[in-house]
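**Q** after the sequence you'll find the predicted model.
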Amino acid sequence: MPTRPGPLECIERYFATAPLSEARIERAGALDVPIADPAWPYPARPRRDGDPVSAEDVRTAIALQQEAGLPAALEWISECSPEVAAVARTAGMTVEALPLLVADDPVDLVLPAGVRLFLVGADDPELPHYQQLAVLAFTHPGGPADVHEVPNDTSAEAAARTAVLRERIADGRTVMMVAIEDGTPVAVGSHQPIDVDGTEVSEIVGVATLPRLRGRGLGAGVASALAAHARETADMVFLAAGDDDVARVYERIGFAHVATAGIAELRPVG
């Protein structure tokens, strides 16, 4: 009887499968480099069961990404590819280590009074606003920002990102939720289900709260609702937390810390 894959194996398979329907995969030594629409890029990743990654592999991947107009980015699971952090730094990239957590025994959370949670439809006219709320939240990770500071990005790049997101929501590849208070979006988040060898796995991504409203349990409530929705059909739900403090919040709502996700980006010049 075949053994059930462990959580790290499931996550590795998830990331290997995620870009296949919308990207071609170039090889850079021991790295797979998805070449996709710049509006929805995928990072390079170590090939499953491949050789150790070298700094030359990373440089080759960066060149392929830059040639395709994609951000130079690399992601991996540290416990599966422990050599990558050092070689990424050698290739001139900045490296972060993020807690990787799996939904273990999620608890039901109640959002603050007056806050309602909605599934976002593909034709929702406010979708660009929800996306920009996330941009604001991740741009101001530690400081206050007024609700009126949510940017209104009318660039072609922003429009392209919204168009891709609408397609993904319509196809069920992205499930997005928004928390509304007094008619105003105050928190958002998504999960992205994928069939991995006949097993559904979903990653929770982009959980973001307006900076001035942090500390009210909005992000935890959205993440808990996303996990509950995903677990209706998925065998495993996981996420990468922004730091150890955020990871502890997720642990309080039923996630278990299982590993570390490595993320590398090219250092800006100057």
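**A** Great, that's in hand. Residues are numbered from 1 along each chain as shown.
**Q** when you work out contacts or count neighbours from here on, use the C-alpha atoms and nothing else.
**A** Will do.
**Q** which residue ranges form the strands in the stretch 101-250 of the chain?
**A** Ranges of strands in the stretch 101-250 of the chain, per DSSP state E, counting those that start in this stretch, are 115-119, 175-181, 184-196, 199-209, 236-240.
**Q** Pro82: which of those is closest?
**A** The minimum distance between Pro82 and the strands of the stretch 101-250 of the chain falls on strand 236-240, with 17.2 Å, by C-alpha to C-alpha.
**Q** if we can go back for a sec, redo the strands of the stretch 101-250 of the chain as CSV? Include mean neighbour count and distance to Leu218.
**A** As requested, the strands of the stretch 101-250 of the chain are exported to CSV (neighbours: other C-alpha atoms under 10 Å; distance: least, C-alpha to C-alpha, whole Å):
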stretch, mean neighbour count, distance to Leu218
strand 115-119, 16, 9
strand 175-181, 21, 8
strand 184-196, 22, 6
strand 199-209, 23, 7
strand 236-240, 24, 17
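**Q** okay, these in JSON lines with distance to Thr260 next?
**A** Converted to JSON lines, these look like this (distance: least, C-alpha to C-alpha, whole Å):
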{"stretch": "strand 115-119", "distance to Thr260": "30"}
{"stretch": "strand 175-181", "distance to Thr260": "25"}
{"stretch": "strand 184-196", "distance to Thr260": "19"}
{"stretch": "strand 199-209", "distance to Thr260": "15"}
{"stretch": "strand 236-240", "distance to Thr260": "8"}
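**Q** and here is the other one:
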Amino acid sequence: MAVMLSRIETYYDAVPRSACRVEGFGPLSLFVREGDGWPYYARPALGHSGDVTVADVERVRERQRELGVPEAFEWVAETTPGLRAAVEKSGLVVHEHPLMVLEGEGVLPAPPEGVTVRMVGADDAVLPGAVAAPYAAFGAEPSPGAVAQVAARLTAGRTRLAAALDASGTALSAGQHQPVGAVSEVVGVGTVPEARRRGLGLAVTAALVADARAGGVETVFLSASDEGVARLYGRLGFRTVATALIAEAG
């Protein structure tokens, strides 16, 4: 398990670097977005094994306020066990999420009748709908540049996108995986409210898993929103190996 968590830790450090510069704060790294797009977060510096103090956390939060970005931290509880206390003492709220890794090839269920699940490319006509679907799952809309940003990542091979489409080609559910070498994380899976409880999110996740395996990815992982969702991912062969922590202002 230690090897697996080390592999994931290396991935977490690598994946933002294609779009960010990294500012070091002793035991912590702050990923600062270059250009437009969603803001990133702070996390433990790769390879740092020492303690993290409240003062360390406060230095990062002060810099985040200067930059006008969310005061957010992400890390794995089992890898950096001392960070939670420092983060909470600084006043941030910590949320727990099951960190799950796929065992074996996984289970690949057939999509519901009348639905097609497939990968979506940068020039695909359904790309805007596929980008919007996960936002709609949370009652939101993508930012004006979101489609172009995803298209650029697809073209560069940094993101792979799958969508569940109805007979008219409307995206009902979508999600991504982000390969870095032999590791990839499934992220942003969401289903529009009117199409929930049909297994579309699992079908999209299964398509992402199949695509990742076909691309030579050995380790596929994800963070579930809660234990109930983790049980659903368990149907595909994912197993909880640790706890992902996200800290933000209350």
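**A** Perfect, thanks for sending it. Here the structure is a predicted model, which means the values were calculated and not measured.
**Q** ok so, going back, closest to Arg13 of structure 1 out of the strands of the stretch 101-250 of structure 1?
**A** Of all those, strand 184-196 comes closest under C-alpha to C-alpha, at 6.6 Å.
**Q** list of residues touching that closest one?
**A** Strand 184-196 of structure 1 has contacts (C-alpha atoms under 8 Å, 6 or more residues apart in numbering) with 10, 13-14, 17-18, 130, 133-134, 172-180, 200-210, 213, 218-219, 222-223, 226-227, 230, 234.
**Q** wait, which of the strands of the stretch 101-250 of structure 1 is closest to Ile25 of structure 1?
**A** Among these, strand 184-196 comes nearest to Ile25 of structure 1, with 17.3 Å by C-alpha to C-alpha.
**Q** and the closest one, how far from the chain's centre?
**A** 9 Å (C-alpha atoms, centre = their mean, to the nearest Å).
**Q** kindly report the same for stretch 221-237 of structure 1.
**A** 15 Å.
**Q** over to stretch 4-14 of structure 1?
**A** On C-alpha atoms, centre = their mean, the centre of stretch 4-14 of structure 1 falls 17 Å from that of its chain.
**Q** ok, now which ones touch Glu248 of structure 2?
**A** Here Glu248 of structure 2 is in contact with 70-73, 92-94 (criterion: C-alpha under 8 Å, 6+ apart).
**Q** among those residues, which lie within strands?
**A** Using DSSP state E, the members of these that fall within strands are 73, 93-94.
**Q** make CSV out of the residues you listed and add distance to Ala110 of structure 2 and neighbour count.
**A** Output for those, formatted as CSV (distance: C-alpha to C-alpha, whole Å; neighbours: other C-alpha atoms under 10 Å):
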residue, distance to Ala110 of structure 2, neighbour count
Phe73, 37, 26
Val93, 39, 15
Val94, 37, 18
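**Q** between those residues, which sits nearest Pro144 of structure 2?
**A** Phe73 (25.7 Å).
**Q** any chance of the contacts of Glu248 of structure 2 in CSV, plus distance to Leu83 of structure 2?
**A** Formatted as CSV, these follow (distance: C-alpha to C-alpha, whole Å):
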residue, distance to Leu83 of structure 2
Pro70, 18
Glu71, 15
Ala72, 13
Phe73, 10
Leu92, 12
Val93, 13
Val94, 11
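**Q** identify, from those, the entry nearest to Pro142 of structure 2.
**A** When the contacts of Glu248 of structure 2 are ranked by distance to Pro142 of structure 2 (C-alpha to C-alpha), Pro70 comes first, at 17.7 Å.
**Q** per the alignment, Leu127 of structure 1 corresponds to what in structure 2?
**A** Using TM-score structural alignment, the partner of Leu127 of structure 1 in structure 2 is Leu127.
**Q** show me what contacts Arg65 of structure 2?
**A** Counting by C-alpha under 8 Å, 6+ apart, Arg65 of structure 2 makes contact with Glu71.
**Q** what's the match for it in structure 1?
**A** Per TM-score structural alignment, Arg65 of structure 2 is aligned with Gln66.
**Q** going by secondary structure, that match is in what exactly?
**A** Element membership of Gln66 of structure 1 [criterion: DSSP states H and E] is helix 55-67.
**Q** buried residues in that helix?
**A** 55-62, 64-65 (16 or more other C-alpha atoms under 10 Å).
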